[in-house]
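Asker: Kindly return the folded structure for what I paste below:
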Amino acid sequence: MSTDLFCEIIAGERPAYVVSSDEVAVSFLDTRPVFKGHVLVVPRVHVETLTDLGDVGPFFERVRAMARAVEQGLGAGGTFVAMNNRISQSVAHLHVHVVPRNKKDGLRGFFWPRTKYDSDEEAQEYAGRVSGAL
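Answerer: Down below sits the predicted model:
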């Protein structure tokens, strides 16, 4: 098994604000979110890119559910759902970004400014709000 950052989170070897976890995928807050509540959905099996993933259906069912949960749990107007394959992929493990969006939130194109949570408690509160909407 690979020892990338996401594999360590999946194995419980590295802490994360987990929003959802099942036999297909693990979802957790991005530590450098574009907006608070930004979730990463990663397949439990280690694959580097989308083309490496076998049956994409079950994984994207989880991505779809997370997009709905981010909107509902955070009262967001919508979501930005994106992934990189190799280029600009900061961790070599397939991951989908689910970013809460609202009109006039300042996000333009593919420039992703990053923010931070004010505290562990604030991050846990955001994770709980999204998880509660699943």
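Asker: Please count neighbours and contacts with C-alpha atoms only from this point.
Answerer: Noted.
Asker: What are the boundaries of the strands in the protein?
Answerer: Under the criterion DSSP state E, the chain carries strands at the ranges 18-21, 25-29, 39-43, 78-82, 96-101.
Asker: my read: Ser27 touches Ile9, true?
Answerer: No - Ser27 is not in contact with Ile9 according to CA atoms under 8 Å; the separation is 9.9 Å.
Asker: one more to line up against the first:
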Amino acid sequence: MASCIFCKIVKGEIPSFKLFESDKTLAFLDVQPLSRGHALVIPKHHGEKLTDIPDEYLTELLPVAKKLAIATGAVEYNILQNNGKGAHQEIGHVHVHMIPKPRPEQGLGIRWPTQPTEMDKLKELHEELAAKMQE
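Answerer: From the prediction side, this is the model:
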């Protein structure tokens, strides 16, 4: 996509601090980091959401994020991937964040608002989703 900042980085139109590059994947330092070593891993195929990306462009995302975690020496870290503005995605191109968490005040801060569930409803949902996964 012509106006996508990540596509421009892939094409070399915008400079980046590249950490890894292959024919399908690019990793670079985040220019607005939450902590030292915060990096992004992107597929070179443009797609806004994970479901828009062909599987062959997804195979390196987590292995590269793992290598970044090792390279930074992070003992604790978050691997984050958001889909859609409502899910806090700011750039409309799939990307995975590797965010070191060296101290409580650095890195990603999150809330995890769990919801009570009824086992009968959970069983129904399980059956529905398990059937769809077989399609």
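Asker: Let me see the TM-score of these two.
Answerer: With the length set by TM-score structural alignment, normalised by the length of the first structure, the two chains reach a TM-score of 0.71; 107 aligned residues with a CA RMSD of 1.8 Å.
Asker: re the thing from before, buried deepest among the strands of the first structure, which one?
Answerer: strand 39-43 (a mean of 27; mean count of other CA atoms under 10 Å).
Asker: Quick one: residues in contact with it.
Answerer: For strand 39-43 of the first structure, contacts defined as CA atoms under 8 Å, 6 or more residues apart in numbering pick out 6, 19, 24-30, 33, 59, 62-63, 66, 93-99.
Asker: How about stretch 89-104 of the second structure?
Answerer: Contacts for stretch 89-104 of the second structure (CA under 8 Å, 6+ apart): 4-6, 34-43, 46-50, 53, 61, 65, 68-69, 72, 74-84, 107-108.
Asker: Map Lys8 of the second structure onto the first structure.
Answerer: Matched to the first structure by TM-score structural alignment, Lys8 of the second structure sits across from Glu8.
Asker: how far away is that match from Arg14 of the first structure?
Answerer: Going from Glu8 of the first structure to Arg14 of the first structure by CA to CA, to the nearest Å gives 5 Å.
Asker: what about Lys67 of the second structure, neighbour count?
Answerer: Using other CA atoms under 10 Å, the number of residues around Lys67 of the second structure comes to 13.
Asker: What of Phe59 of the first structure?
Answerer: 19.
Asker: what's near enough to touch Ser88 of the first structure?
Answerer: Residues near Ser88 of the first structure by CA under 8 Å, 6+ apart: none.
Asker: oh, I was asking about Glu60 of the second structure
Answerer: Taking CA under 8 Å, 6+ apart, one finds Lys24, Thr25 in contact with Glu60 of the second structure.
Asker: so what corresponds to it in the first structure?
Answerer: So, by TM-score structural alignment, Glu60 of the second structure is matched to Arg62.
Asker: Relative to Met83 of the first structure, how far out is that match?
Answerer: Using CA to CA, we find Arg62 of the first structure at a distance of 14 Å from Met83 of the first structure.
Asker: now swap in Arg64 of the first structure and tell me
Answerer: The value you get for Arg64 of the first structure to Met83 of the first structure, if CA to CA is used, is 14 Å.
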